[in-house]
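Student: Structure for this input, please:
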Amino acid sequence: MIGYLVRRLLLGAVQVLLVVVGVFLLTEALPGDAAVTIAGDKPDPAVIAGLRAELGLDRPMWQRFAEWLGSALQGDLGTSLVGPRPVAEMIGTAAGPTLLLAGLALALLVPLSTGLGVLAARHEGSRLDRLVTSTTLGLYAAPEFAMAILLVAVFAVQLGWFPPTAIGGSLSSNPALLALPILVLLLRPICSLSRLVRAGMIDAQRSPFVQHARRLGLSPTRIRFAHALPNAAAPAVQQLARTADWLIGGVIVVEAIFVIPGLGTSLLEAVSARDLPVVQGLALVFATTTVLVNLGADLAARALSPTSEVGR
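Tutor: All right, here's what the predicted structure looks like:
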């Protein structure tokens, strides 16, 4: 296990480095830079040149990246070119709303998707099973932005049950602001996870160890939740890790539609302003989160199903 952890962490470090290098090169390829953004709509070339020199943007690309990487390895993500504020402080401030949304979504996702999958597997082939399967398949096919716009139009604009955006409100003091964003974040993950749990439960209930448990006279409830579900949950845990990664680093669309000041909104603003240190810092956070979450998922899947090849 220690050797496996070391290999995965080394591989993860290489992956994070490749992501950071790729993001740096892509951002550099965009037209304009932070100096043009700061100069305004009708910039003076002399002013832009002075700003580039002041911000260090006139130095070679490799030199700027090497300096940033050296500082990042020491825990310093630099300073925003537009702010100016420390990048770590900006990420810490923006992480609050994103983590709140992601945490609440995950807290609801696990019991809802597990319960729905177990319910569908218990009534395999019935109308209920077909209804759950067809509904989840249809919802999964709908993109997040379309569902978000539809929910806002119906529940916020027409019915007036929830606020359409978070403008002028606080997520912590007004829970109603969280209802529609969390619902949008839950719809697709519930569909995918519940289908995985259903398929895993059906396979587990037909397996020899479950049949042996039935011959021993164990109750159906104990067989279902104590024996079948842990084995069925192994592939679902890996999907849950990908979902957690998406919730933390891929809520850009949801945050943009509902005007939530989280990491996704910060990334959009940084790319628009060509604020490279902020973009690099967010890329580092997202990439590191992806590596750690997927490593944790592999370890959890192996613990739930020791016979699985995951993590070997």
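Student: contacts and neighbour counts: CA atoms only from here.
Tutor: OK.
Student: isn't Phe258 right up against Ile182?
Tutor: No: in this structure Phe258 lies outside contact range of Ile182 using C-alpha atoms under 8 Å: 10.7 Å.
Student: Check which helix or strand the closest residue in space to Asp33 that isn't next to it in sequence maps to.
Tutor: Take Asp33 and drop its neighbours on the chain: the residue closest to it by C-alpha to C-alpha, 6 or more residues apart in numbering is Arg274, 5.1 Å away. Assigned by DSSP states H and E, Arg274 belongs to no helix or strand.
Student: okay, now Arg274: neighbour count?
Tutor: Arg274 has 24 neighbours, counted by other C-alpha atoms under 10 Å.
Student: One more: Ile202?
Tutor: Using other C-alpha under 10 Å as the criterion, Ile202 is surrounded by 21 other residues.
Student: Another sequence for comparison is provided below:
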Amino acid sequence: MRGYLLHRLVLGLVQLALLAGLVFALTSLLPGDAAAVRYDGDATGAQVAALREQLGLDRPALERFTDWAGGVLTGDLGTSLVSGGPVTGILAESAGPTLVLTAVTLVVVVPLALLLGLASGTREGGRTDRVFSSLTLALNAVPDFLLALLLVAGLSLKLGWLPATWVGVGAGELLGQPALLVLPVAVVAARMICLLSRQIRAGTVTTLGAGYVVQARRLGVPRRALLLRHVLPNAAVPGIQELARVGDNLVGGVLVVEAVFAIPGVATALVRAVEARDIPTVQGLALVVAAAALLFSLAADLVCHRLVPRTEILR
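Tutor: Take a look at the predicted model:
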């Protein structure tokens, strides 16, 4: 286990380093820079050049990147070219809604996926199995942004049941208005529930046909105990493996939903940073989001290994 954990951590650090370089290169290719965007064409070339020098944008790109990377090693994500404050401050202000949305989504996804997967797997070929399979296949084919627009148009604009956006609502007011979470969580959770429940269904069907389960049935083990103690731990493994694989989709889906519903989270801060050509902020936020996705994937793999110790997932 220690060797596996060390292997994954080293691989993750290499991936983060490559991502940081790629993000810096791509943002550097954007037209204009923070100085030009700030003046928006209302300044002379001399004024733009002076501001560029003040922000350090006249320095070679490699030098700016190495300075930023050196700061990251000490926990410093850099300084915003727009606000002049630390990027960690921007992250602290925007991370709250994103973390709440992600946590609530997982709380909804995991039990529902287990329930649907077990219900379908224990009734293989039956009406329940066919209905659930049809619904998950159809829902999985709908893109997140399209599903978000359909829910907003139907449940918010037409019926008026739920709020359509978070515009005018601060992050601190979230717990007092849980209705704000319903549509965003539904959009993010829909695809994940479809993917995970199908994997759990497949694991349930396979486990129910295993010799030890057949023998337990012959010995008269109660159905509830059979499912919870013997079937579920092994049937859940494919679902957890799928959860590890779609961890980046969870993070990416949250960011898309934040943009659609105007949620003041990390995605909003990232979009504003790109628009302002605030490269240190873009790099810092992208690095944190990528690290979160990698840690999520690692945690899911470790849970898999704990449920089935013989399972080694060395990707």
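Student: Ala232 of the first structure against Val197, yeah?
Tutor: Yes: in this structure Ala232 of the first structure lies within contact range of Val197 using C-alpha under 8 Å: 5.9 Å.
Student: Pick out whichever of the two has more residues nearby.
Tutor: Val197 (29 against 26).
Student: The counterpart of that one in the second structure: what's it in contact with?
Tutor: Using TM-score structural alignment as the criterion, Val197 of the first structure maps onto Ile200 of the second structure. Contacts here follow C-alpha atoms under 8 Å, 6 or more residues apart in numbering; on that basis Ile200 of the second structure touches Ala113, Leu114, Gly117, Leu118, Gly121, Ala235, Ala236, Val237, Pro238, Gly239.
Student: ok, now how distant is the fifth one from Leu287 of the second structure?
Tutor: This means Gly121 of the second structure. Separation of Gly121 of the second structure from Leu287 of the second structure (C-alpha to C-alpha, to the nearest Å): 39 Å.
Student: before we move on, what about the third one?
Tutor: Computed with C-alpha to C-alpha, the distance linking Gly117 of the second structure and Leu287 of the second structure is 34 Å.
Student: show me where the stretch 151-300 of the second structure has helices.
Tutor: Using DSSP state H, counting those that start in this stretch, the helices of the stretch 151-300 of the second structure run over 179-208, 211-218, 223-225, 232-245, 247-260, 266-275, 279-307.
Student: I'd like those helices as a markdown table, with distance to Leu162 of the second structure appended.
Tutor: Below are the helices of the stretch 151-300 of the second structure laid out as a markdown table (distance: least, C-alpha to C-alpha, whole Å):
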| stretch | distance to Leu162 of the second structure |
| --- | --- |
| helix 179-208 | 6 |
| helix 211-218 | 46 |
| helix 223-225 | 38 |
| helix 232-245 | 29 |
| helix 247-260 | 15 |
| helix 266-275 | 21 |
| helix 279-307 | 29 |
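Student: Leu151 of the second structure is nearest to which of the ones you listed?
Tutor: helix 179-208 (7.0 Å; C-alpha to C-alpha).
Student: So which bits of the closest one are buried?
Tutor: 180-181, 183-205, 207-208 (16 or more other C-alpha atoms under 10 Å).
Student: so what's the most centrally placed residue in the second structure up against?
Tutor: By C-alpha atoms, centre = their mean, the second structure has its centre lying nearest to Val251, at 1.1 Å. By C-alpha under 8 Å, 6+ apart, the contact set of Val251 of the second structure is Thr102, Val289, Ala293.
Student: Now check it against the first structure: what is it aligned to?
Tutor: Aligned by TM-score structural alignment, Val251 of the second structure pairs with Ile248 of the first structure.
Student: Now name the helix or strand holding Pro97 of the first structure.
Tutor: Assigned by DSSP H and E, Pro97 of the first structure falls in helix 87-122.
Student: Touching, Leu180 of the first structure and Val152? I think so.
Tutor: Yes: with contact defined as C-alpha under 8 Å, Leu180 of the first structure counts as touching Val152 (7.4 Å).
Student: Among the helices of the stretch 151-300 of the second structure, which comes closest to Asp58 of the second structure?
Tutor: Minimum separation from Asp58 of the second structure across these (C-alpha to C-alpha) falls at helix 279-307, 13.7 Å.
Student: can you tell me what part of the first structure the closest one aligns to?
Tutor: So helix 279-307 of the second structure sits over residues 276-304 in the first structure, by TM-score structural alignment.
Student: mean shift of that stretch relative to the second structure?
Tutor: Its matched residues in the second structure lie on average 1.3 Å from stretch 276-304 of the first structure after superposition (mean C-alpha distance after the TM-score superposition for the first structure).
Student: Would you mind listing the buried residues in that stretch?
Tutor: Those would be 276-291, 293-295, 297-304, for stretch 276-304 of the first structure by 16+ other C-alpha under 10 Å.
Student: likewise stretch 245-263 of the first structure?
Tutor: Within stretch 245-263 of the first structure, the residues that count as buried by 16+ other C-alpha under 10 Å are 245-252, 254-263.
Student: And stretch 220-230 of the second structure, by the same measure?
Tutor: Neighbour counts over stretch 220-230 of the second structure (16+ other C-alpha under 10 Å) mark Leu226, Leu227, His230 as buried.
Student: Serialize the residues you listed to JSON lines and add fields for distance to Val142 of the second structure.
Tutor: Converted to JSON lines, those look like this (distance: C-alpha to C-alpha, whole Å):
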{"residue": "Leu226", "distance to Val142 of the second structure": "36"}
{"residue": "Leu227", "distance to Val142 of the second structure": "32"}
{"residue": "His230", "distance to Val142 of the second structure": "35"}
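Student: Arg218 of the second structure: which of the residues you listed is nearest?
Tutor: Distances from Arg218 of the second structure to those, taken by C-alpha to C-alpha, are shortest for Leu226, at 11.4 Å.
Student: Return the residue of the first structure aligned against that closest one.
Tutor: Aligned partner of Leu226 of the second structure by TM-score structural alignment: Ile223.
Student: Val210 is in contact with its match, correct?
Tutor: Yes: using C-alpha under 8 Å, Ile223 of the first structure makes contact with Val210 at a distance of 6.8 Å.
Student: tell me which element Ser83 of the second structure falls in.
Tutor: Per DSSP H and E, there is no helix or strand for Ser83 of the second structure.
Student: ok, now how distant is it from Leu91 of the second structure?
Tutor: Distance from Ser83 of the second structure to Leu91 of the second structure, by C-alpha to C-alpha: 13 Å.
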